[in-house]
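*Asks:* build me a model:
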Amino acid sequence: MRFPSGTAPTSIEHFGERVRASKFGPKMTGELYAYPNRKPKQRLKRESVGKDLCNDIAWGYRDEDHVQHSGAYLVVQRDRALRSFDLSMGYFAPLDPVEIEVWLEHVLAKVRTFEPVKSLSDWDGLAGAYVMVFEGFRQFYVGKADEVRKRIKQYWTGRKFFDRILFGTPYESIFPVDELRAWTRRGSMRHAATTRMRWRSARRTSQTDASA
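*Replies:* So this is what the prediction gives:
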């Protein structure tokens, strides 16, 4: 598989941050989703998992020490991941963006300490909750972190391990927010222009705020 034109690494500015884009680009695309990688997230040791399990999973590795996944595993795993991708995109597409905004405002109203974020550097070293909005997919994500700025930048540049991109079957696995990255496409919305995700964060000023 070759990288399509226009996906060479570039540097982008996002919420006041200079973000180094990987070779996969700052936007998620189906072509580069679940890009095959032989390296497993965790090396399974024979003595810890037992002989029977080792025999069952042997087809998925090219060596007995489970250092690299086999070519057969890469094909099967990517096929399953792309099936899950198609199912997720099919679920997102008909969602009403107006209704999503209503739910978003409902969440923000629950925690009135949420503030609009203009510059990510303002949140350097601060703990709190945050909301990321992916308009092109009619989705928003609520999380919390001990260091908000650091965690958000991990989303922008990180990726799921290839063998962890699915949790369960393609029909039950939840689409990983890590794969949406910094910029997202509007997809099936009326405009084809690129849209940047917007998000808010709440400063953690007390134990009450942290548990809200």
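
*Asks:* going forward, measure contacts and count neighbours with C-alpha atoms only.
*Replies:* Fine.

*Asks:* if you count residues, where's the longest helix of this structure?
*Replies:* helix 71-92 (DSSP state H).

*Asks:* just the buried residues of that helix, please?
*Replies:* 71, 73-74, 77-78, 80-82, 84-85, 87-88, 92 (16 or more other CA atoms under 10 Å).

*Asks:* would a markdown table of those with distance to Leu180 be doable?
*Replies:* Output for these, formatted as a markdown table (distance: CA to CA, whole Å):
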| residue | distance to Leu180 |
| --- | --- |
| Gly71 | 26 |
| Tyr73 | 24 |
| Leu74 | 21 |
| Gln77 | 19 |
| Arg78 | 17 |
| Arg80 | 18 |
| Ala81 | 15 |
| Leu82 | 15 |
| Ser84 | 14 |
| Phe85 | 12 |
| Leu87 | 16 |
| Ser88 | 12 |
| Phe92 | 13 |
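
*Asks:* let's see this one next, to set against the first:
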Amino acid sequence: MVLDEYKQVYIGKSDDIAKRIRQHRSSMKPFDRTLLPMYAEKTSCFSIDFFRALDTTRIYIWKRRLTDGVEADLVADFPNIYCTNRIGGDVSNAIEALATMNVREF
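*Replies:* Down below sits the predicted model:
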């Protein structure tokens, strides 16, 4: 998903892409997560769930197998300042999530 006005991109994968996009757009984050995202207000990026349908300029779909490992490569190709992914792609456990967390200075 591309959010041109905010110069942000989100890269994800799913067996059911329409369902996954609806999940992102319908989830409600507590207000404190806006002020203190992941309890690191100076280093955490905003989750894609903070944006709404009208913020999304384009959606690109690339049909692949979920096991192809492409998500991690795509996330790594974008500089952190432009990527709303909070963790790297193709993460399968908490250790990988922590190791690939998108940290940036504001």
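
*Asks:* how alike are these chains, TM-score-wise?
*Replies:* Here the TM-score for the pair of chains, by TM-score structural alignment, normalised by the length of the second structure, is 0.53; 68 aligned residues with a CA RMSD of 2.1 Å.

*Asks:* so the longest helix of the first structure matches what in the second structure?
*Replies:* The aligned range for helix 71-92 of the first structure in the second structure is empty, by TM-score structural alignment.

*Asks:* aligned to Ile57 of the first structure, what sits in the second structure?
*Replies:* Using TM-score structural alignment, Ile57 of the first structure pairs with nothing in the second structure.

*Asks:* tell me the SS of Ile57 of the first structure?
*Replies:* helix (DSSP: H, G, I helix; E, B strand; the rest coil).

*Asks:* and it, how many residues sit next to it?
*Replies:* Using other CA atoms under 10 Å, the number of residues around Ile57 of the first structure comes to 11.

*Asks:* how far apart are the one helix or strand Ser201 of the first structure maps to and its match in the second structure?
*Replies:* Taking DSSP states H and E as the definition, Ser201 of the first structure sits inside strand 198-203. Overlaying the second structure shows strand 198-203 of the first structure at a mean distance of 1.0 Å from the equivalent residues (mean CA distance after the TM-score superposition for the first structure).

*Asks:* ok, back up a step: output the contacting helices and strands for the longest helix of the first structure.
*Replies:* Here helix 71-92 of the first structure touches no other helix or strand, going by 3 or more CA pairs under 8 Å, 6 or more residues apart in numbering; DSSP states H and E.

*Asks:* returning to what we had before: in the second structure, what stretch matches the strand holding Ser201 of the first structure?
*Replies:* Counting by TM-score structural alignment, strand 198-203 of the first structure lines up with residues 58-63 of the second structure.
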